[in-house]
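Participant: Give me coordinates for this.
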Amino acid sequence: MLRVLVVYFFVLVASAGPYPVLAQQGEPASNSSTVTEALADKTIRFASDELGAGVQFFGSDGSTYLWFPGRLEIAEGRWSDRTFRLAMPTSPGSEPKIHTTGLVCFEFDGAPRGKLTGKPFGPNECFKLDDIQSAIQEVADGDVLDLKNGRAPCRLCRSDMPLSRLRNRLGS
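Facilitator: So this is what the prediction gives:
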């Protein structure tokens, strides 16, 4: 997503018309307490076009563990929330309109997404919070599948299984 925004920025700069100004990127989100409350110490089951279907635990300490059912690997990494702001002038001499997007960013050592889904993670890959929220199928408090232990909860689990069924299959 960040790459799309960077390309968008350069396309606008190269064309005639109002020029966007990157006001801020990479600092903690102004609504970070809301994002942190929504994700910290939660296990989510998700399905997205970009990553497929999987399960992820978001630790309150910024750690994260990502697992795709049917795979034996669990990717360990870090997560954080950020705000991306883009200032766009509405007319000559007027104050620019600020567009703000909440981002959730991930850092995974060794680009584990390559092993898991075929595409490598960038060094600090970010997704729009809205996209993450729309991909969530189910949420549970805590690390209900014990992903922190680094072992896949089960070998033959399907991606459409609810967390309660996955939890019942731990170790199988």
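Participant: From now on I want contacts and neighbour counts done on CA atoms only, so please keep to that.
Facilitator: Fine.
Participant: Regarding the protein, what is its longest strand?
Facilitator: Across the chain, the longest stretch assigned as strand under DSSP state E is strand 74-88.
Participant: count of neighbours near the nearest residue to Val21 once chain neighbours are set aside?
Facilitator: Beyond its immediate neighbours in the sequence, the residue positioned closest to Val21 (CA to CA, 6 or more residues apart in numbering) is Ala87, lying 5.0 Å away. Around Ala87 sit 17 other residues, with neighbours defined as other CA atoms under 10 Å.
Participant: correct me, but Ala87 touches Gln25?
Facilitator: No: the pair Ala87 and Gln25 does not pass the contact test of CA atoms under 8 Å, sitting 11.6 Å apart.
Participant: residues contacting Thr100?
Facilitator: Neighbouring residues of Thr100 by CA atoms under 8 Å, 6 or more residues apart in numbering: Thr83, Phe84, Arg85, Leu86.
Participant: and the gap between it and Leu2?
Facilitator: In this structure, Thr100 and Leu2 are 13 Å apart, going by CA to CA, to the nearest Å.
Participant: go on, Phe84?
Facilitator: In terms of CA to CA, Phe84 sits 9 Å off from Leu2.
Participant: Now show me the structure for the sequence below, then we'll compare the two:
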Amino acid sequence: MRKVSINRLLTRAEQQFSLGEYQSAMTTYGLLLKEFPTHSDAKIGAFLCDIGMESGEEAQALFDYYQIIKKEQDDAPEVMSNLISTLDSTKNQISDLLSPVEDKIEYEDGIGYKDFLQFVDDRGDFSKAFEDVMFSTKVILRGKEEYIDFVSKLIDKGEEKLAEQFLDSMSSAFGKSQDIYELYHKLKQN
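Facilitator: Take a look at the predicted model:
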């Protein structure tokens, strides 16, 4: 790869990131890291893309901060790596603390998505299992992946109106997610 290509790819990745296209930016940063595994901007960019797929606002704030300190400090990549590492470890600690509380709430107020999927397997029929659960309790979805999987299953099983209601009520929480757009597209095709 020539020097111009490195700069061009880095610029493209940063533009994609700025537009909230975290998956595309991750791919571009990955191309850079494949050829230059120690490239600090590409490493930081890949970490920030990973954060962006969960929380766009947090990732954009960190990206902006990195752009500022990059111009002011020689050790900006190290500072940023330490900051990301600290944030990740703090999130894990908070998650560990909240997990027992979430489990207790889940037990009292509904069933977890994994338990729901097990119930579906036991019943052998998604629609009947869904009806049984929806009239007696609620399904607790934790995170974007479970939400997307659940809505996708609703669409697959012919529950288009309910799937649309779920999408409309939660799509703003996930921002400009390609996965959400794909679910709307899948819904239109049915």
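Participant: Would you mind reporting the TM-score between them?
Facilitator: Superposed pair, TM-score by TM-score structural alignment, normalised by the length of structure 1: 0.28. Supporting alignment: 77 aligned residues with a CA RMSD of 4.9 Å.
Participant: before we move on, back to that, of all the contacts of Thr100 of structure 1, which comes closest to Lys42 of structure 1?
Facilitator: For those, the closest approach to Lys42 of structure 1 (CA to CA) belongs to Thr83, at 21.1 Å.
Participant: which of Phe84 and Leu2 of structure 1 has more neighbours?
Facilitator: For Phe84 of structure 1 versus Leu2, the count of surrounding residues by other CA under 10 Å is larger for Phe84: 21 against 14.
Participant: Would you mind measuring from the nearest residue to the more buried one once chain neighbours are set aside to Tyr8 of structure 1?
Facilitator: Nearest non-adjacent residue to Phe84 of structure 1, counting by CA to CA, 6+ apart: Gln25, 4.6 Å away. Distance, Gln25 of structure 1 to Tyr8 of structure 1, by CA to CA: 15 Å.
Participant: OK, contacts around Glu58 of structure 2?
Facilitator: So Glu58 of structure 2 contacts Ile51, Gly52 (CA under 8 Å, 6+ apart).
Participant: looking at this, it is in a helix?
Facilitator: Yes: assessed with DSSP: H, G, I helix; E, B strand; the rest coil, Glu58 of structure 2 lies in a helix.
Participant: my read: the residue nearest to Phe84 of structure 1 touches His99, true?
Facilitator: No: in this structure, Gln25 of structure 1 is not within contact of His99 by CA under 8 Å, at 11.9 Å.
Participant: Mutual contacts of those two, please.
Facilitator: With CA under 8 Å, 6+ apart, Gln25 of structure 1 and His99 have common neighbours Arg85.
Participant: who's more crowded, these two?
Facilitator: Gln25 (15 against 12).
Participant: ok, then the element right after the helix or strand where that one lies?
Facilitator: In the assignment (DSSP states H and E), Gln25 of structure 1 maps to strand 21-28. Sequence order places helix 32-39 as the next helix or strand after strand 21-28 of structure 1, per DSSP H and E.
Participant: tell me the helices in structure 2, going along the chain?
Facilitator: Using DSSP state H, the helices found in structure 2 span residues 3-18, 22-35, 40-52, 56-72, 76-109, 113-123, 126-136, 143-156, 160-170, 178-189.
Participant: Which strands or helices does the second one pack on?
Facilitator: What it means is helix 22-35 of structure 2. Contacts defined by 3 or more CA pairs under 8 Å, 6 or more residues apart in numbering; DSSP states H and E place helix 22-35 of structure 2 against helix 3-18, helix 40-52.
Participant: Spatially nearest residue to Ile105 of structure 1 (excluding sequence neighbours)?
Facilitator: You called it Ile, but residue 105 of structure 1 is Cys. Leaving aside its sequence neighbours, Cys105 of structure 1 sits nearest to Cys126 (CA to CA, 6+ apart; 3.9 Å).
Participant: That neighbour against Phe108, yeah?
Facilitator: No: taking contacts as CA under 8 Å, Cys126 of structure 1 lies outside contact range of Phe108: 11.7 Å.
Participant: Now do the buried residues in the longest helix along structure 1.
Facilitator: Counting by DSSP H, the longest helix found in structure 1 is helix 2-14. By 16 or more other CA atoms under 10 Å, the buried positions in helix 2-14 of structure 1 come out as Phe9.
Participant: quick one, that helix and strand 74-88 angle?
Facilitator: Comparing the axes of helix 2-14 of structure 1 and strand 74-88 via axes from the mean of the first three to the mean of the last three CA atoms, to 10 degrees yields an angle of 20 degrees.
Participant: Let me know the angle separating helix 2-14 of structure 1 from strand 21-28.
Facilitator: Orientation check (the same axes, to 10 degrees): helix 2-14 of structure 1 against strand 21-28 gives 160 degrees.
Participant: what helices or strands is helix 2-14 of structure 1 leaning on?
Facilitator: Judged by 3+ CA pairs under 8 Å, 6+ apart, the packing partners of helix 2-14 of structure 1 are strand 125-128.
Participant: Show me what secondary structure element comes after the strand it packs on.
Facilitator: For strand 125-128 of structure 1, the following helix or strand on the C-terminal side (DSSP H and E) is helix 129-135.
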